[in-house]
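**Q** output the structure for:
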Amino acid sequence: MTYAPASGRYAGMRYNRTGRSGLKLPAVSLGLWHNFGGNDRLENGRAMVRRAFDLGITHFDLANNYGPPPGSAEENFGRILKQDLSAYRDELILSTKAGYYMWEGPYGEWGSRKQVLSSLDQSLKRMGVDYVDIFYHHRPDPDTPLEETMGALDHAVRSGKALYVGISNYSAEQAREASRILKRLGTPCLIHQPSYSMFNRWIEDGLQEVLVEEGIGSIVFSPLAGGLLSDRYLNGVPSDSRAGGPSVFLNQDQITESRLAQIRDLNGLAQERGQSLAGMALAWTLRGGRVTSALIGASRVSQIEDNVKALDNLDFSEAELAAIDRILARKD
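**A** Got it, this is the predicted structure:
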């Protein structure tokens, strides 16, 4: 049966302007880091992408190395796009990245012009598209001049292969310099993608101020701390959870008794707000309007539906924020 998206898909989603640009992103975006690769069931990924679009999620975030195996998430998304969403391409924001290890030899990772632009060409081919809406440099390169890497991003836009560019995992100082180089080149930095959650607040130590000053938006990944900020760990570590087996997101060392006590207390506060813990954690990252979008991962459709419900209650009282801070400040 031919897919037809929900007619009211834009009514329930919030869209936030990205920095000083004209682009608006959904407050919740879908990341295809895991559960969309060649080792996963394509029909499950297809169902998640379609349901996300039905809920007003227009932004789908990828990278050259997403899978596993690397590259397979882009390939699978390309299949889904062709089969279900090609008629709606102009309603979608597609992003990809270059910078982490992708192929053998000296040009298979980091930030040289050769690596960045070759990677973009490969990503476009895998997805079967002529351009992406946002192209990121995925991580700072300690050895390549920043001018070279930013020049490659500028070239991606001028060649028509990307509409906007961004950076990910850059420190406050690195982000400021990257922004200034891109402004001189005439291709402003649209967005920064850092990690951020209640358990990982590093962007509050200067980066958010830089982004505001430079007019750059932000889309945060791991807002649920790899799943810790959900109901999965209220009673310890399930054997089928991320922390219960090998995972790039979590390991059992992160789940101490004091951390579990924090999770349970945060869950109690979420229940008082009429939210799930995951919903409150997402709402917390979006509080105050400083974050443009929260980037979620999912392994099933119901998780996407539950996460979008967070948008029903984004407001926090001063007492609630103070209570969260007290819980997070507790030590062993």
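**Q** from here on, just use CA atoms for contacts and neighbour counts.
**A** Noted.
**Q** got the contact list for the residue positioned nearest the centre of the chain?
**A** Residue closest to the average C-alpha location in the chain (CA atoms, centre = their mean): residue 295, at 3.5 Å. Residues near residue 295 by CA atoms under 8 Å, 6 or more residues apart in numbering: 28-31, 219-223.
**Q** ok, now residue 103?
**A** Counted by CA under 8 Å, 6+ apart, residue 103 has contacts residue 109.
**Q** doesn't it belong to a helix?
**A** No. Assessed with DSSP: H, G, I helix; E, B strand; the rest coil, residue 103 is coil; it does not lie in a helix.
**Q** quick one on the thing from earlier: which secondary structure state does the residue nearest to the centre of the chain sit in?
**A** Classification of residue 295 using three-state DSSP returns strand.
**Q** show me the helices in the stretch 51-200 of the chain, by range?
**A** When secondary structure is read from DSSP state H, counting those that start in this stretch, the stretch 51-200 of the chain shows helices at 72-80, 113-127, 146-158, 172-185.
**Q** equivalent analysis for the stretch 201-332 of the chain, please.
**A** Using DSSP H, counting those that start in this stretch, helices in the stretch 201-332 of the chain cover 207-214, 257-272, 277-285, 301-308, 318-329.
**Q** can you redo these as TSV with mean neighbour count and distance to residue 166?
**A** Output for those, formatted as TSV (neighbours: other CA atoms under 10 Å; distance: least, CA to CA, whole Å):
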stretch	mean neighbour count	distance to residue 166
helix 207-214	17	12
helix 257-272	18	33
helix 277-285	25	20
helix 301-308	17	25
helix 318-329	13	30
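**Q** could those go into CSV alongside distance to residue 139?
**A** Formatted as CSV, the helices of the stretch 201-332 of the chain follow (distance: least, CA to CA, whole Å):
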stretch, distance to residue 139
helix 207-214, 15
helix 257-272, 29
helix 277-285, 22
helix 301-308, 27
helix 318-329, 28
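**Q** mind checking which of those is nearest residue 36?
**A** helix 301-308 (12.7 Å; CA to CA).
**Q** still on that earlier bit, restricted to strands, list the contacts of residue 295.
**A** When DSSP state E defines the strands, the subset of those inside them is 28-31, 219-221.
**Q** how about those in CSV, adding neighbour count and distance to residue 70?
**A** Shown next, in CSV, are the ones in strands among the contacts of residue 295 (neighbours: other CA atoms under 10 Å; distance: CA to CA, whole Å):
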residue, neighbour count, distance to residue 70
28, 31, 25
29, 27, 21
30, 24, 18
31, 23, 15
219, 25, 22
220, 23, 22
221, 22, 19
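**Q** before we compare anything, build this one as well:
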Amino acid sequence: MSYQANNERYESMTYNRSGKSGLKLPAISLGLWHNFGGIDTYENGKSMVRRAFDLGITHFDLANNYGPPAGSAEVSFGRMLQEDLAPYRDEMVISTKAGYYMWPGPYGEWGSKKYLVSSLDQSLKRMGLDYVDIFYHHRPDPDTPLEETMSALDLIVRQGKALYVGLSNYRPEETRQASKILKELGTPCVIHQPSYSMMNRWIEEGLQDVLDEEGIGSIVFSPLQKGILTDRYLHGVTPDSRAAGPSVFLRPEDITDEVISKVSRLNDLAAERGQKLSQMALAWVLRGGRVTSALIGASKVSQIEDAVGALNNAEFTADELKLINDILN
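**A** Model (predicted):
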């Protein structure tokens, strides 16, 4: 039997406007950075994407290099679209990015117009799409003029290959300059994708103010601090955890006794709130309305269900916020 989406999928999800644009994103979005590549179990990934959409997650975030191998997450997602989700394409926000290394030679990474246009063409082919909803420049290029990189984003929208453009990993002043150029070109930046969590608050030191001033939304990645802000490491590193595996993003030395002590206290507070720690961490990044969407990764369906459940208790008292700060400072 072919897939039929849940008829009640929009009733419990919260949708937030991205900056001053017309684009609304679900408060929880699904990223395909890990667990959707060619080395992963396709049926598991398909189950997660189906369940996410059934829960009102309309936004699926990819990049040219997601896998491994690079590009394979887009291939897998394209297959899922063809098999299941094609009838719902107009209800979905699909994003991809370019900026990191993708192929050899001088035009295979960074921010030249040559690379960005070529990369998106490849991404569209892998996913079987005519356009993406959001195309991001994945990281600033220190050598290519910002005007060239932004004019490439403008060109891509004018070609009909993307509806909106965004930035990722740009610092405050770079963001301000890029936004100014894009506005002058007539293709405003609508979203910024930075890292942000209780333990990683760099965007509070200037970037959030720039986004507010420029009318740009934000979707934050690693809101669970690579899995540290879950109950996964309360008793140290287990053999089946990401920190014990080959990941270069989370290493056993990141899980110190001090970190475990802090996480344990946060876990106690989450329990008092009637939540899992992961749910409290997601609610925390969304507090106050300055973040448009929290971008989660997942390895199983239950993690997606837990993440959406965070929205059932998304408010904090002043005392709770102070306690979180006290624990982490």
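**Q** need the TM-score between these chains.
**A** After superposition, the two chains reach a TM-score (TM-score structural alignment, normalised by the length of structure 2) of 1.00; 329 aligned residues with a CA RMSD of 0.5 Å.
**Q** switch the ones in strands among the contacts of residue 295 of structure 1 over to TSV; also include distance to residue 56 of structure 1.
**A** Conversion of these to TSV gives the following (distance: CA to CA, whole Å):
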residue	distance to residue 56 of structure 1
28	9
29	9
30	11
31	14
219	17
220	18
221	19
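**Q** and these, which is closest to residue 135 of structure 1?
**A** Using CA to CA, these come closest to residue 135 of structure 1 at residue 219, 13.3 Å.
**Q** what sits against the closest one?
**A** Contacts of residue 219 of structure 1 (CA under 8 Å, 6+ apart): 191-194, 291-295.
**Q** how about a cut-off of 10 Å?
**A** Residue 219 of structure 1 makes contacts with 18, 25, 27-29, 168, 191-196, 285-286, 290-295, as judged by CA atoms under 10 Å, 6 or more residues apart in numbering.
**Q** just the buried residues of these.
**A** 18, 25, 27-29, 168, 191-196, 285-286, 290-295 (16 or more other CA atoms under 10 Å).
**Q** and the spatially closest residue to residue 292 of structure 2 that is not a sequence neighbour, what is it in contact with?
**A** Distances taken as CA to CA, 6 or more residues apart in numbering place residue 218 nearest to residue 292 of structure 2, at 5.2 Å, with adjacent residues excluded. Neighbour list for residue 218 of structure 2: 17-19, 25, 166-168, 190-195, 208, 211-212, 290-294 [criterion: CA under 10 Å, 6+ apart].
**Q** same question for residue 267 of structure 1.
**A** 229-231, 234, 261, 273, 275-278, 280-281.
**Q** can you say which of the helices of the stretch 51-200 of structure 1 is packed in most?
**A** Highest mean neighbour count of those: helix 72-80, a mean of 23 (counted as mean count of other CA atoms under 10 Å).
**Q** how big's the offset between that helix and structure 2?
**A** For helix 72-80 of structure 1, the mean deviation from structure 2 after alignment is 0.2 Å (mean CA distance after the TM-score superposition for structure 1).
**Q** now what about that helix, what contacts it?
**A** 32-43, 45-47, 49-50, 60-67, 81-86, 96, 122-129.
**Q** in ChimeraX, select just the buried ones from those.
**A** A single ChimeraX command is used to select the members of the contacts of helix 72-80 of structure 1 judged buried by 16+ other CA under 10 Å:
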select :32,33,34,35,36,37,38,40,42,45,46,49,50,60,61,62,63,64,65,66,67,81,84,85,96,123,124,126,127,128,129
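**Q** contacting residues around the counterpart of residue 166 of structure 1 in structure 2?
**A** If you follow residue 166 of structure 1 across to structure 2 using TM-score structural alignment, you land on residue 166. By CA under 10 Å, 6+ apart, residue 166 of structure 2 lies in contact with 95-97, 134-138, 150, 153, 175, 178-179, 188-193, 216-218.
**Q** close enough to count as contact, residue 149 of structure 1 and residue 142?
**A** No. Using CA atoms under 10 Å, residue 149 of structure 1 is not in contact with residue 142, being 11.2 Å away.
**Q** gap between residue 16 of structure 1 and residue 218 of structure 1?
**A** 11 Å (CA to CA, to the nearest Å).
**Q** name the residues contacting each of these two.
**A** 291-293.
**Q** residues contacting residue 106 of structure 2?
**A** By CA under 10 Å, 6+ apart, the neighbours of residue 106 of structure 2 are 112, 114-115.
**Q** for residue 245 of structure 2, same thing?
**A** Contacts of residue 245 of structure 2 (CA under 10 Å, 6+ apart): 238-239, 251-252.
**Q** spit out the contact partners of the counterpart of residue 8 of structure 1 in structure 2.
**A** Here residue 8 of structure 1 is matched to residue 8 in structure 2, going by TM-score structural alignment. Applying CA under 10 Å, 6+ apart to residue 8 of structure 2 gives the contacts 54-56.
**Q** if we go to structure 1, which of these are intact?
**A** Counting by both residues aligned by TM-score structural alignment, their matches' CA atoms under 10 Å, structure 1 reproduces these contacts from these: 54-56.
**Q** most neighbours among the residues you listed, which one?
**A** Neighbour tally across these (other CA atoms under 10 Å): the maximum, 25 neighbours, falls on residue 56.
**Q** that residue -> structure 1?
**A** By TM-score structural alignment, residue 56 of structure 2 lines up with residue 56.
**Q** so that match versus residue 46 of structure 1, what's the distance?
**A** Taking CA to CA, one finds residue 56 of structure 1 at 16 Å from residue 46 of structure 1.
**Q** how about residue 115 of structure 1?
**A** Counting by CA to CA, the gap from residue 115 of structure 1 to residue 46 of structure 1 is 30 Å.
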